[in-house]
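Undergrad: Take this sequence and fold it.
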Amino acid sequence: MTPLPSHARAVIIGGGVSGCSVAYHLAKLGWTDIVLLERQQLTCGTTWHAAGLVGQLRASQNMTRLAKYSADLYLRLEEETGVATGMRQVGSISLGLTAARREELLRQATLARAFGVEVGEISAAEVKAMYPHVELGDMTCAVHLPGDGQCDPANIAMALARGARMNGAAIHEGVKVTAVTDDGRRVTGVNWQRGTDSGHIAADIVINCGGMWGRDLAAQSGVALPLHACEHFYLITEPIEGLGHLPVLRVPDECAYYKSDAGKMMLGAFEPRAKPWGMAGIPEDFCFDSLPEDFEHFEPILDMATRRMPLFETAGIHTFFNGPESFTPDDRYYLGEAPELAGYWVAAGYNSIGIVSSGGAGMALAQWLEDGEPPFDLWEVDIRRAQPFQRNRRYLKERVTETLGLLYADHWPYRQVETARGVRRSPVHEHLKTAGAVFGEVAGWERANWFAQPGQDQAYRYDWHRQNWFENQRAEHMAVREGVGLFDMTSFGKIRVEGRDACAFLNHLCANQIDVAPGRIVYTQMLNRRGGIESDLTVTRLSETAFLLVVPGATLQRDLSWLKRHAGDRFVTVTDVTAGEAVFCVMGPKSRTLLEAVSPDDLSNGGFAFGTAREIEIGLGVARAHRISYVGELGWEIYVSTDQAAHVFETLAEAGADHGLKLCGLHALDSCRIEKAFRHFGHDITDEDHVLEAGLGFAVRTDKPDFIGRDAVLAKRDAGLARRLLQFRLENPDPMLFHNEAVVRDDRIVSILTSGNYGHALGGAVGLGYVPCPGESAAGVLASDYEIEVAGQRYKAKASLAPMYDPKSERVRA
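TA: Take a look at the predicted model:
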C-alpha cells in the first residue's frame, strides 16, 4: 500500500469526474504537491452512471465558455493520456412541440450565435434525414448544434486521473477523509482513514469534490453546501440493428433525452416532480450501486417516448437504471472558496450536467487557486451565493423535487420556484399579501414582485411576451414616475462596519471617497486588482467609527466574505445586521408630500439634501431616512427597526390614501432602474467588468493613494476603453426584452444584452449591453446603426451612453 504524505499543498476530496478534473488542471499548472483522496474507487459515486452528454450551449457566456472548454478537452484527452474517452461530436437536436418552446429554442439559437457556437434552425425533413426514427407531426421547431457530443463518463474521469498522475499528482483510492481540520480561521489539513490505519495530512487548501457526500462533510466544518441527491432514471434498449451514431436528441416538452450508443438506444428523463434520495445521509458502503427500480414513476415518460420513437415498441429493454445525482436549490453548481472558512474550496453539486461542466469547472477552479482570483466572472456558480439556511435538509428535500424537472421545463422569463417557500419574510409580509402582492423569491426572501388588482388572480401566467402582470407593472411604474410608490425592500443586505480603523479599511476597499461627514451616503464599488467590480453598494457614515453598507440581498454572503477576508489585523468588526431593520422605499415626485404628512421633520431640499441620511419621526415611531434612489425619482429609503416596521408601514399606507400612494413590486423597481440606466450587479456589472467600461468612473476617486484596483483604473484611463456599456430602446413598442438578446451593430452580432425590461415612460423595451469599441470615441460608437435580435428577428434600437430618462438626474435632486 502506497504511504500517504504528511503534508500537501492541496488535498482534493472525491474521485469523481469533478475531483479528477481539479487534480488534472492543478497538476497541469505545476502543482505537483497535490493529493486526491477517494473513499472507495474512482467514479464509484455518480460519475460511472452519468449519461455522458456534452452540450456546449449554456445560459450565459461564461458557462458556455466552460462547456466548450470541456468539449475541446475531452476530444484531446485520449491522445494525451492513452485512455479512450468515447468522445464523439455527433451533434444534438432539440425539438419544440409548442409555440412557447419554439420561442425559447429560437432565443437560444440567437444566444448560440452571439457566443460563437455553431447552430442552425432545421426543418422537419432535415431532422428526419439525421434521425429517421423520430415522429415529427407535432414539431414546432428544431435547433441543431453540430459541435455537441457524447462520451464515456467513467473513462473521461480515468483519463483526467491519468493526466493528473502524469503531471505529478498523487491519487489514493480506499482512503476516507473523516474530517477537515482547521484553526478556527482557515483549514489546516485533513484526517484520513484507510482500513485500520489513520492519519493526518497538513494542507493550507482542501477542495471538497465529494458530490452527494459533500454536503454532510462540509457541515462538519460549518460550511454550507446546499445540495441533495435525487433519483435519476434512464433505460437502455437491447441492440437495434442499423441504429448507427445518431445526434443526441432532446425533447424537453416530453421531459426526455435520447442517445444512441453501441447500437443501443438510451432514454433518459427529467420528470416534473423528482424523487429525493438519501435524506438520512448517503450510505457509507455506496459504491457503483444503483437504487431500486420504480417503473411506475418512469412509465409516463416511456409512454410519450414510444409515440415519439416507435422503435421502443419492439426493442427490448436491456437495462432500466435508477441512480442518484446531486441537485442544488437553483440548478447551478458550486465553485470557489467557502465564505465560512479560509482555504476550504468546493467543486460540487452538478445537477446532472457534471460531465459537460467538470472539465471547465476544474480548469476555472485551478486557475482561481493559482492566481488568487477567478479567471472570469463565475458569480452564477460561486459558492458565496449559498445562504446559510439552505443547509436545512427539509428545505433541500422539498426544493430538489422541483429543480430536477426545471432542467427541461419551459425556461420562462420571471419563472418563480414553487417549493420550499416562505423561509425569510418581511415584517409586513401579510400586509402585502392582503394588498394583492404576488411574491417572488431571492436568497430565500419573499419579495412582492407585483400587486394584483381586486378580482385578479394573485399568480403568474407565464409567457415569452407580455405576461398577465404587464399592466400592473405599468401602473406601478407610472405611479413612481408621476405620483408616489412604496416598495418593501427589507431584503437589502445590511452590513455594519465599525471600529477605530473602519474608515481607513473601507477607503482601502472602496473606489469612492468614504471619509465623509457623518450622515453622508456614498455610492461606490469595491474593485478587484483588475478593476473589475466585486460589489456595488452604498456606504452611509453613521459616526466617526461606524458605517452601514447596503448591498443586494443576493450578494450579502459574497460581500461579507470579501470584507472579512480583507480585514486582516485591523481594529474593525464586520456584522450582518440585515434582520434588524425593515426597509421601505418611498419614491416619486410626491414622496416628500407624503412623508411630510407623517413626520414633523424638515424634508425640504435645503433641510434634507440628496445623498444624506438622518433619523426622523414617522407616526409614533422613529426611523432613519436615506435620501437616495434606485428608480431615478425623488425619494427616501426608510430604515426602521423590525419591531416598529408594521407601525411605520401602516402609518405610511394610511396617509398614502390621501396622496395616491401605490404599493409597488420588484418588477416596477427594475423597469424604473433600467430606464435610468442604473446597473444591476450580476448582470450589467460583475467582477469581470472594468468599472470604467461599465460607465461608473464618476464613483471612482483616483486621488486616494491606496485602494484595491486603483492601478487598473489608471492603466485603463491611459490605454482607453475596449468596450462601453450602452443603453438601448427598441423603436417598435411591441417586443419584450429580458436579457441575453443579441446586440447587432451595423448588421453584425457583437454582444448580448446584460439585462432588459419594459420602459413604460420611454414607450418601449429597454436593455443594457456592452459594445466592443477598442480605439473608438464615444461619438464613433453611437454613430453606428443598432438592432436587437429577439428569437431570430431583428428590431431597430436607439443607443445611448447617457440615461435616456432624466439624463441630468434633476428629478432625484428635486
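
Undergrad: going forward, measure contacts and count neighbours with C-alpha atoms only.
TA: OK.

Undergrad: What are the boundaries of the helices in the stretch 651-800 of the chain?
TA: Along the stretch 651-800 of the chain, counting by DSSP state H, counting those that start in this stretch, helices occupy 666-675, 710-719, 778-782.

Undergrad: For Val812, which of the ones you listed is the nearest?
TA: Between Val812 and those, the tightest spacing by Cα to Cα is seen for helix 666-675, at 12.3 Å.

Undergrad: Now do that closest one: which elements does it pack against?
TA: Using 3 or more Cα pairs under 8 Å, 6 or more residues apart in numbering; DSSP states H and E as the contact criterion, the neighbours of helix 666-675 among helices and strands are strand 445-451, helix 470-482, strand 748-759, strand 764-772.

Undergrad: could you redo the last one with a cut-off of 6 Å?
TA: strand 748-759 (3 or more Cα pairs under 6 Å, 6 or more residues apart in numbering; DSSP states H and E).

Undergrad: Looking at this structure, which helix is longest?
TA: helix 61-81 (DSSP state H).

Undergrad: So for Leu42, which of the helices of the stretch 651-800 of the chain sits nearest?
TA: If you check each of those against Leu42 by Cα to Cα, helix 710-719 wins as the nearest, at 43.4 Å.

Undergrad: List the contacts of stretch 684-694.
TA: 376-377, 531-534, 723-725, 754 (Cα atoms under 6 Å, 6 or more residues apart in numbering).

Undergrad: Alongside the first, I'd like the structure of this one:
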Amino acid sequence: MPLPPKQARVVIIGGGVIGCSVAYHLTKLGWTDVVLLERKQLCSGTTWHAAGLIAQLRATQNMTRLARYSQELYGTLEEETSMSTGFKRVGSITVALTAERQEELLRQASMARAFGVEVEPISPTEVQARYGHLNCEGVVGGVYLPLDGQGDPSNIALALAKGARIRGAQVLERTRVTGLRRDGRRVTGVHWQSAEGEGEIACDHVVNCAGMWAHEVGRMAGTNVPLHACEHFYIVTDKIPGLEQLPVLRVPDECAYYKEDAGSILLGAFEPNAKPWGMNGIPESFEFDQLPEDFDHFEPILEMAVNRLPMLAEAGIQTFFNGPESFTPDDAYHLGLAPEMDNVWVAAGFNSVGIQSAGGAGMALADWMETGEKPFDLGDVDISRMQPFQGNRHYLFERSKETLGLLYADHFPYRQKATARGVRRTPLHEQLKARGAVFGELAGWERANWFANEGEPGEYRYSWKRQNWFENSAAEHRAVRERVGLYDMSSFGKLRVEGPDAEAFLNYVGGGDYSVPVGKIVYTQFLNSRAGIEADVTVTRLSETAFLVVTPAATRLSDETWLRRHVGDHRVVITDVTAGEAVLAVMGPNARALLQSVSPNDFSNEANPFGTAQMIELGMGLARVHRVTYVGELGWEVYVSADMAAHAFETLWEAGADHGLKLCGMHMMDSCRIEKAFRHFGHDITCEDHVLEAGLGFAVKRDKPEFIGRDALLRKRDAGLERRLVQFRLTDPEPLLYHAEPILRDGEVVGHLTSGNYGHTLGGAVGLGYVPCPGETPAELLASRFEIEVAGVRVAAEASLKPMYDPRSERVKD
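TA: Here you go, the predicted model:
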C-alpha cells in the first residue's frame, strides 16, 4: 500500500459515502492533490449497512435540491466509473393511518409541487393497487413519488471513490488519523499511522467526514461536532417466491419502512425511544461490525409489520441486523466550515439519510471550499448552527434517544423536543414559569412561547389545525395591538464590538451606516459578495468605540463567526455578552405610559425617538432601553444586567396592572411580525436572497465607498429585480399557513411561502414568499390573481408589497 504524501491541498478524514463524495466533487472541480484517509476499509462504519433509500423530497427547497442532485448523480456514476451503483427508480409510497398524518402528507405533496418534485396523492384503493401485498385496514390515504429510488450504498461509495481516483485523488485505507497539528485557527498537519509506518501530511484544508467518529475527530481539530451513535434495527426476510420489484413503502405511523431487496423484504424501524450506543467510545477494532441483537426492542415494530404486510408471517428471517448510525441534536446533518477554525470543514451526522444526501452534500461542500462562499442557503445544515454546549456527551446521549424516532414521528408545526431540556434558561425563567409560561426550546434556550390560563394544562397538544394554544396566543396578540404586552427576549444574541476601528469595521462588514451618534440604533444586514443576506441584526452605538450587535438566538454563533472572519487588520475586539443582560420587551399602545410609571426618565419622541437608546432608572435599578420593535407597535426593549433582571420584571409586572399588561410569548411575536411583513432570517431572508429583492434596500447605505456586497448591490440596482418578496393574506379565515405552501399566480405555481402564521388582526393566515417578476412594475405584479395551495386546496389570497398592517409605521413612531 502506498504511503501518504508529505503534503496535500486537502485531507479528508473518513471513507464512507460522504467522504468519498467530497473527494469526488473536489476532484471534479480540478483539485488534484486530494487525500482521503480511512482508518479501516471504505464503507466499514455505517455506509455498508445503510438501507439505500433514495428519496427526492426533503423539508426545504435547498435540501430537496441536494437530494435530487444525489439521484441524478447516482444515475450517471455507473457510466462514468464502470461500477454498478444498483440505483433504480422504483418509486415510493407513504401511507397515513390518521387524519393528522394525512394532512401532513397532503401538505408535503403541495410542497413537492412547489419544489418541482413529481408527486401524486393516492386513495387507499390506489395504494392497494400499487402495493398489493399491503393490508390497507386503517389506511386513510397516501402519496406516491414515482421517481424515488433505491441503490447499493457500498457500491455508490466505491464508485464515488473510483471517480475521485480517476481524477488524481489518493484514497488510502487502513490509515488512521492519530492527531492534528494546529496553528491558531488553522490545522496545518494531519498525523497518520498505518502498518507501513506513521507520519504527517501538511495540508491547506481538512474535511471531517468521520461519521460516528466525527465528534472525536472534531475535538482533535478544536471544533464542536455534536452527534451520537444509536442502534438502528432492520430485518431481511428469506427469499419470497414470486416477489417482484416493489416501490419503497413507508408507514410512519407504525415507525416502519419496507424495501424489496433481491427477492426479500427489508423491514426497518425508527422507533420512538432509541438506544444510544458508544457512550464509552467506539472500539478501535470496529470494522463492518454488528451490535448485539435486541429482539425485545424490535418486537413491537415487527408485530405491527406482520399485520401490515401479512406475507411476513410466512417468511423466515434471514438477517436480524443491528448497526450504529449517528444522529444530531436537531435531526439535520452537519455541513460547512467549522466556526472555531478557518480551514476545518465538516460533513457528518447524516441521521439515516446519508445515501440520499451524500451526492448533494459533497457537491455543495466542494463548491463552498472552492469559492469560499456557500453556493446557496445551507442554513438547515450549516455546522455553525450548533451551540458549543451541544457537544456535551450527556446532552447528546439524552437527545439522541429522541431524534432517531423523530424521523417518522408526526412533523407537526411547533413541535418541541422532549429530551435534553432546561440547559439554558434566561434570568426570568422562574418568574415566567410561575405565571403560566409554556416553554419551547431554541438553540438550547428555554423560551416562553405562550401562556396558559389559570387551570389550563401548560402543555402542547399538537395538530395541523388550530392547536390548543391558538386562542391564548391570539389574546396575547390583541394585548400587544390594543394595550401592552411584556415578553422575554433575553435569548437573542448580543455581541459587543469595540476598539478604535469598530466604526470602520462595521461600515465594511455591514450594509448600513454606523457613523452615527452614541445611542443611535441601526437596523441592518451583513451581506456577502452577491449581496445575499448573511445576517439580519440591529447595531446600537454604545460609545465612540463600542457597538452592540443584536442577533437572532439561533444565529448568534454564525453571526459572530462571520464578524470574526472579516476582521482583517481592523483593531477590534468581539465579545459574546448574551448571558450578561436580560431583555424585556414592552410593546403596545400603552408601552410609554407603563415605562413612565416606573421610571423618571423621558420616553417622549423628542427625548427618545424611534431608533435610539438611552440609559434609565427602572424601579430601584438601572437599565438601557432601545426603542425598536419586531411586532410593529410602539415599544421598547429593556436591557438590564442579569443581577437586576428579576427586580425589573417585578417592577414592570406590578405597575402593568394599571395599563392592561399581559405576558406574551414567542408565538405572539411571530404572528405580529408577519402582519407587519417583518422578515424572518433563515426563512424569508437568507444568504442567497438579494437584499434588494428582499425589500430591504432602505437598510443599505449605497453611497458608502466600500462594503461587502456593494458591487452586487449596484449591479442589481441597475439591472432591475428578478423577483420580489410579497406578503399574502388568505381571504378564507379558516386555513392555516406554516411554510413552503405553493404560490400560484394566475393559476400557475411560481414559488412557495418562506414563512407563514395567523394574522389575528388581519383576520386570516398570512405568509411571505418570493414571486418572479423580471421587468415588471409593482402594479403589474399585483394586478395578478394569487392563490396559495394548502394541503392540495387552492385558497384565494390578497397580495401586497407594503405591510398590510400599519404600512406607514405610524403606530411604531407615535
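
Undergrad: Can you lay out the helices of the stretch 651-800 of the first structure as TSV showing mean neighbour count?
TA: Formatted as TSV, the entries for the helices of the stretch 651-800 of the first structure read as follows, by neighbours: other Cα atoms under 10 Å:
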stretch	mean neighbour count
helix 666-675	25
helix 710-719	16
helix 778-782	13
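
Undergrad: Quick one: the ones you listed as TSV, columns for distance to Cys287 of the first structure too.
TA: TSV is the format used below for the helices of the stretch 651-800 of the first structure (distance: least, Cα to Cα, whole Å):
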stretch	distance to Cys287 of the first structure
helix 666-675	47
helix 710-719	50
helix 778-782	58
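
Undergrad: sorry, back to before: is there a quick ChimeraX command that grabs whichever of the contacts of stretch 684-694 of the first structure are buried?
TA: Here is the ChimeraX command that selects the buried residues among the contacts of stretch 684-694 of the first structure (16 or more other Cα atoms under 10 Å):
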select :377,531,532,533,534,723,724,725,754
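
Undergrad: out of the helices of the stretch 651-800 of the first structure, which comes closest to Leu4 of the first structure?
TA: Of all those, helix 710-719 sits nearest to Leu4 of the first structure, with 43.6 Å by Cα to Cα.

Undergrad: any idea which of the contacts of stretch 684-694 of the first structure is closest to Ala280 of the first structure?
TA: Each of those was checked against Ala280 of the first structure using Cα to Cα; the closest is Asp377, at 35.5 Å.

Undergrad: which secondary structure element contains the closest one?
TA: Using DSSP states H and E, Asp377 of the first structure sits within no helix or strand.

Undergrad: residues contacting it?
TA: Applying Cα under 6 Å, 6+ apart, one finds that Asp377 of the first structure lies in contact with 687-688.

Undergrad: which one in the second structure is aligned with it?
TA: When the two structures are superposed using TM-score structural alignment, Asp377 of the first structure falls opposite Asp377 in the second structure.

Undergrad: follow-up on the earlier one: pull the distance from the longest helix of the first structure to the chain's centre.
TA: Helix 61-81 of the first structure has its average C-alpha position 22 Å from the chain's average C-alpha position, going by Cα atoms, centre = their mean, to the nearest Å.

Undergrad: Show me what the helix or strand just after that helix is packed up against.
TA: Using DSSP H and E, the helix or strand that follows helix 61-81 of the first structure in sequence is strand 92-96. Helices and strands touching strand 92-96 of the first structure, as assessed by 3+ Cα pairs under 6 Å, 6+ apart, comprise strand 141-145, strand 248-251.
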